[in-house]
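Asks: my questions concern the predicted model and sequence given below.
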Amino acid sequence: MPHRIAIAADHAAYQLKSEVADWLRDAGHDVLDLGTNGPESVDYPDYGYKLGKAIAEGEARFGIALCGSGIGISIAVNRNPACRSALVSEPLSAELARSHNDANVIALGARLVGPEMAKACVERFLATEFLGDRHSRRVDKLGEPQL
């Protein structure tokens, strides 16, 4: 099933972003490319915030966040309360992020996973539905922390 997917990366991951975006388009998805598009140094939070905003405003159902490690951009995306970004490195974690946590964004580290593993993670993420049931109660708590 085709989806509208937002994708964003910093300079360390722009090549991986381009490859994944092209692959998604070839598979029939509508891709919203939020940059960056070159090796010039940029700040990953700026791109994580853009991605979070796109998800929150309904511009895309799912998001893919990429930086060197995937950590920084994932933190930036998760600053938006509408987002549940999970850092993944293999397909099982991508599946569990969707099925148990209703993640709507996955983050990948371009320095840690290659293009084929990134595509395998994205493919599993998009193919997995949220299980709901007992997981819904837990996901609801993510939006309303009891500090």
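Replies: All right, it came through fine.
Asks: only C-alpha atoms for contact and neighbour calcs from this point on.
Replies: Noted.
Asks: who does the strand or helix carrying A107 touch, helix- and strand-wise?
Replies: Element membership for A107, per DSSP states H and E: strand 105-109. On a contact count with 3 or more CA pairs under 8 Å, 6 or more residues apart in numbering; DSSP states H and E, strand 105-109 meets strand 62-67, helix 71-77, strand 85-87, helix 115-127.
Asks: angle of it against helix 115-127?
Replies: Here strand 105-109 points in a direction 170 degrees away from that of helix 115-127 (axes from the mean of the first three to the mean of the last three CA atoms, to 10 degrees).
Asks: so which of the helices and strands packed on strand 105-109 is the most surrounded?
Replies: When the helices and strands packed on strand 105-109 are scored by mean count of other CA atoms under 10 Å, the highest mean neighbour count falls to strand 62-67 (a mean of 28).
Asks: presented hereafter is structure B, for comparison with structure A:
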Amino acid sequence: MTFKADETIQVKGMTMPGTILSGPHKSPGADRWLVRKADGNVSLMKAAELTAMDARREAVARSVYEQMSGHRHWSTLTAVSREPYLRIADAILVALDTPTEPGPLKAGDRIRILKTMHDGADVRQGDELTVKVVTDRSFQTDAPRSYHSRRWYFLLSNEGIGWERA
């Protein structure tokens, strides 16, 4: 990862952002960047300890502050006063960026059987199968116990009833 001088970055393990002063500086093992942390200390830090700032962080923190306090004086707050709002903003952004709905089932996904003999297949509760082919209403999996069939067929609409994603 590359950074530019005067770029605001997030330092691993710290709530308040830091500022890149210079870098990269060659050192054994990993390149390092000279960083001024929020507390004023200057340190050489590995790129793995630094991440780019989320541009939305400050706006979310400001909105939280205004809603909770009823004031619009964000610019007059000290770094210490801003810290709790930035922590809340970080939690909100993580929650927003975490996918809540699983994507569509696709070949290679694993499913777990919830009902023995589901859809007439020779499967038992707890079996895990690999999805081979997905159509608009059903999908096919491997059939490890079958001597006659190479695949089992299940309906997509039975998710949570007869099978679940593993």
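Replies: Here it is on my side, so go on. From a predicted model like this one, the values you see are computed outputs, not experimental measurements.
Asks: could you get me the TM-score between them?
Replies: Put the two chains on top of each other and the TM-score (TM-score structural alignment, normalised by the length of structure 1) is 0.24; 69 aligned residues with a CA RMSD of 5.5 Å.
Asks: how close does T19 of structure 2 sit to Y65 of structure 2?
Replies: Plainly put, T19 of structure 2 is 23 Å away from Y65 of structure 2 if you go by CA to CA, to the nearest Å.
Asks: mind listing the helices for structure 1?
Replies: Taking DSSP state H as the criterion, structure 1 carries its helices at 14-26, 44-56, 71-77, 91-101, 115-127, 134-143.
Asks: want to try CSV for these, with distance to A65 of structure 1 as columns?
Replies: CSV is the format used below for the helices of structure 1 (distance: least, CA to CA, whole Å):
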stretch, distance to A65 of structure 1
helix 14-26, 9
helix 44-56, 7
helix 71-77, 6
helix 91-101, 13
helix 115-127, 11
helix 134-143, 20
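Asks: so which of the helices and strands packed on strand 105-109 of structure 1 gets nearest S136 of structure 1?
Replies: Across these, S136 of structure 1 has its closest neighbour in strand 85-87 (16.2 Å, CA to CA).
Asks: show me what that closest one is packed up against.
Replies: Counting by 3+ CA pairs under 8 Å, 6+ apart, strand 85-87 of structure 1 packs on helix 71-77, strand 105-109.
Asks: who are the packing partners of the first one?
Replies: It refers to helix 71-77 of structure 1. Secondary-structure packing of helix 71-77 of structure 1 (3+ CA pairs under 8 Å, 6+ apart): helix 44-56, strand 62-67, strand 85-87, strand 105-109.
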